[in-house]
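Colleague: take a look and give me a structure for this.
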Amino acid sequence: MKNFFRKSFVLSVVSIIAASMLLTSCLSTFMDSLDGVLGTGSGKSTVSFTNDEAVFALKDALVEGIGSASTNLSKTDAYFKNAALKILLPSEAQPILDVLNQIPGGQSLADNVVLRLNRTAEIAAKDTVSIFTSAIKTMTIVDGIKIVTGSNTAATQYLKNKCYDKLVTLYKPMINSVLNKPLVMNMSANEAWTNLVTTYNKYGQIPNAAAKLTGSALPFPPVEVDLAKYATEKALDGLFLKIGEEEGKIRKNPFNYASNMIQKVFGSLIK
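Modeller: Sure, this is the predicted structure:
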């Protein structure tokens, strides 16, 4: 009988210990989950910098990214020989391309415009730093921590969302002035584009006139494209892509940069 009570006592103790361990484990899991929701624990949601410091770091990172992107994109062939950045003719120009493919030497006309568009973007990239830096300095970021702890291109995307239209307005006149500069064989991008459109329109005059007489659809519909607007948007798309790549580098290796705030904020996020 003593053995029976002894075994029962031991089993009771073991059961109590096991239940306590299970309760402790569940409580720990619950607290971890609560910390994750409230951001009060030692999980990823807790940061060792203030929102103001995050904003300073973001601005420093964007200035660094823009400077590097501008330097790299202003090199010859930076756009033209990069498949991800190369500026092609606008989709509205497809009817022109269809006609040029039937004309001896027509493809070279299109190639000339493409080359000049990319040279325009490369030249304009040299002067982007002041425009972007001005935009960055006036940025008002409410939740810097959220952006800093976001994706590898969160800051770049924020800049694009907040400043894109304004940057287009500032950037377009500069792009247009470059489009008018002689770039290759003493011909500007605008001149090359005009030659392209003129050739297309001349080729389509007779077929279009015949179609009008019969009430048919025009076989060579007129092409109207704001080349400066198109080139500006494409140049900026490439620029933002490169800024995003630079932001990724900063996040990965923040201690390679001189900014103390970049090192403190982004460095604290490295696991």
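
Colleague: every contact and neighbour count from this point should use C-alpha atoms.
Modeller: Will do.

Colleague: so which bits of the helix or strand where Leu23 lies are buried?
Modeller: If you go by DSSP states H and E, Leu23 is part of helix 2-38. Buried residues in helix 2-38, counting neighbours by 16 or more other Cα atoms under 10 Å, are found at 32, 35-36.

Colleague: number of nearby residues for the closest residue to Phe220 other than its chain neighbours?
Modeller: What sits nearest to Phe220 in space, not counting adjacent residues and going by Cα to Cα, 6 or more residues apart in numbering, is Gly204, at 5.5 Å. Counted with other Cα atoms under 10 Å, residues neighbouring Gly204 total 18.

Colleague: now render the buried residues of helix 2-38 as TSV, adding distance to Asn152.
Modeller: Output for the buried residues of helix 2-38, formatted as TSV (distance: Cα to Cα, whole Å):
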residue	distance to Asn152
Asp32	26
Asp35	25
Gly36	21
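
Colleague: could you also give me the structure for this next sequence, so I can compare it with the first?
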Amino acid sequence: MIKKIGVVLLILLATSCNELQQVVNQLPGSSGAGLSNEVIANGLKEALDQGIDKQVRKLTQTDGFYKNELVKILLPEELRKVDKTLRDIGLGNLADEGLKVLNRAAEDAVSEATPIFINTVKEMTFTDAKNILLGNNNAATTYLQNKTNTALYEKFKPVIKSSFEKVGADKIWSSIITRYNAIPLTNKVNPDLTDYVTQQALSGVYKMIAVEEVDIRTKLSSRTTDLLRKVFALQD
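Modeller: The predicted structure follows:
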């Protein structure tokens, strides 16, 4: 998922410390003797700090969504004709502002993801971790998505709704839709933007996790510690 997500997914909170040590002992090129429980715990903290938290922070920054082409929230299908029409009649600035506030709301919401991800990883079993390590290139992302999607939606949606109110998105989009609906021969629109942006924010989070997961699984240069190199040698 993220820098060092593999360490979290393999050795984070296995069913017992003995099992953790057994896994390490089985890794190619590892005697296992040098990895105490304290070292493993420190590896967990480092992975969390530079993994989940780092990736989430990136998306919560100003333009974390808006200027990231991988996750930038575009208009829903029914509003793309609104965007085009506004630009055609010289209201491009209004259209740009409408798009920006959708992304700002997602940036506000994603900060809610960190504790949910951390709690999910803590609940991971030894079997889960082993299956994820030896799974396909997005096995960790898929696991997290299956475990966290509902909880994140419930956290994101009220934050996005509040953000719309804070940045004036509700007024901006009310103005946009009112102007569009007043144009002769257009079909009236009234989409549920809160639900749409919530879903898009979730999609963006998981997409960035998947990018980082593939990176650490496939690039030796991304395995920046001995522990990462030893752990991921098992899946090579």
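
Colleague: before we move on, the earlier item: could you measure from the residue nearest to Phe220 of the first structure over to Ser28 of the first structure?
Modeller: 77 Å (Cα to Cα, to the nearest Å).

Colleague: all helices for the stretch 51-200 of the first structure, in order.
Modeller: 51-73, 94-100, 106-124, 128-137, 144-148, 154-179, 189-214 (DSSP state H, counting those that start in this stretch).

Colleague: out of the ones you listed, nearest to Lys234 of the first structure?
Modeller: Proximity to Lys234 of the first structure, assessed across the helices of the stretch 51-200 of the first structure by Cα to Cα, is greatest for helix 106-124 (8.3 Å).

Colleague: which helices and strands does the closest one pack with?
Modeller: If you count contacts as 3 or more Cα pairs under 8 Å, 6 or more residues apart in numbering; DSSP states H and E, helix 106-124 of the first structure packs onto helix 94-100, helix 154-179, helix 189-214, helix 227-252.

Colleague: buried sites along that helix?
Modeller: 106-107, 109-110, 112-124.

Colleague: stretch 150-161 of the first structure now?
Modeller: Those would be 152-157, 159-160, for stretch 150-161 of the first structure by 16+ other Cα under 10 Å.

Colleague: would you mind giving the residues you listed as JSON lines with distance to Lys137 of the first structure added?
Modeller: Output for these, formatted as JSON lines (distance: Cα to Cα, whole Å):
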{"residue": "Asn152", "distance to Lys137 of the first structure": "21"}
{"residue": "Thr153", "distance to Lys137 of the first structure": "19"}
{"residue": "Ala154", "distance to Lys137 of the first structure": "17"}
{"residue": "Ala155", "distance to Lys137 of the first structure": "14"}
{"residue": "Thr156", "distance to Lys137 of the first structure": "14"}
{"residue": "Gln157", "distance to Lys137 of the first structure": "16"}
{"residue": "Leu159", "distance to Lys137 of the first structure": "11"}
{"residue": "Lys160", "distance to Lys137 of the first structure": "14"}
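
Colleague: what sits against Ala84 of the first structure?
Modeller: Gly238 (Cα atoms under 8 Å, 6 or more residues apart in numbering).

Colleague: relative to Glu78 of the second structure, how far out is the aligned residue in the second structure for it?
Modeller: The equivalent of Ala84 of the first structure in the second structure is Leu70 (alignment by TM-score structural alignment). According to Cα to Cα, Leu70 of the second structure and Glu78 of the second structure sit 21 Å apart.

Colleague: Asn137 of the second structure matches what in the first structure?
Modeller: Asn137 of the second structure maps onto Asn152 in the first structure, by TM-score structural alignment.

Colleague: next, count neighbours for Gly64 of the second structure.
Modeller: 21.

Colleague: hang on, isn't it packed against Ala105?
Modeller: No: counting by Cα atoms under 8 Å, Gly64 of the second structure stays clear of Ala105, with 10.8 Å between them.

Colleague: skipping adjacent residues, who's closest to Ala151 of the second structure in space?
Modeller: Ile116 (7.4 Å).

Colleague: which residue in the first structure aligns with the one you found?
Modeller: With TM-score structural alignment as the criterion, Ile116 of the second structure matches Ile131.

Colleague: wait, its match sits on Val168?
Modeller: No: in this structure, Ile131 of the first structure is not within contact of Val168 by Cα under 8 Å, at 10.4 Å.

Colleague: now the counterpart of Ile89 of the second structure in the first structure: how far from Ile96 of the first structure?
Modeller: With TM-score structural alignment as the criterion, Ile89 of the second structure lines up with Ile103 in the first structure. Separation of Ile103 of the first structure from Ile96 of the first structure (Cα to Cα) stands at 11 Å.

Colleague: more neighbours, the two?
Modeller: In this view Ile103 of the first structure and Ile96 are compared by other Cα under 10 Å, and Ile96 has more residues nearby, 25 against 13.

Colleague: just give me the neighbour total for the closest residue to the more buried one other than its chain neighbours.
Modeller: Spatially, and ignoring its direct neighbours in sequence, Ile96 of the first structure is nearest to Tyr200 (5.8 Å; Cα to Cα, 6+ apart). Look at Tyr200 of the first structure: counted by other Cα under 10 Å, it has 24 neighbours.
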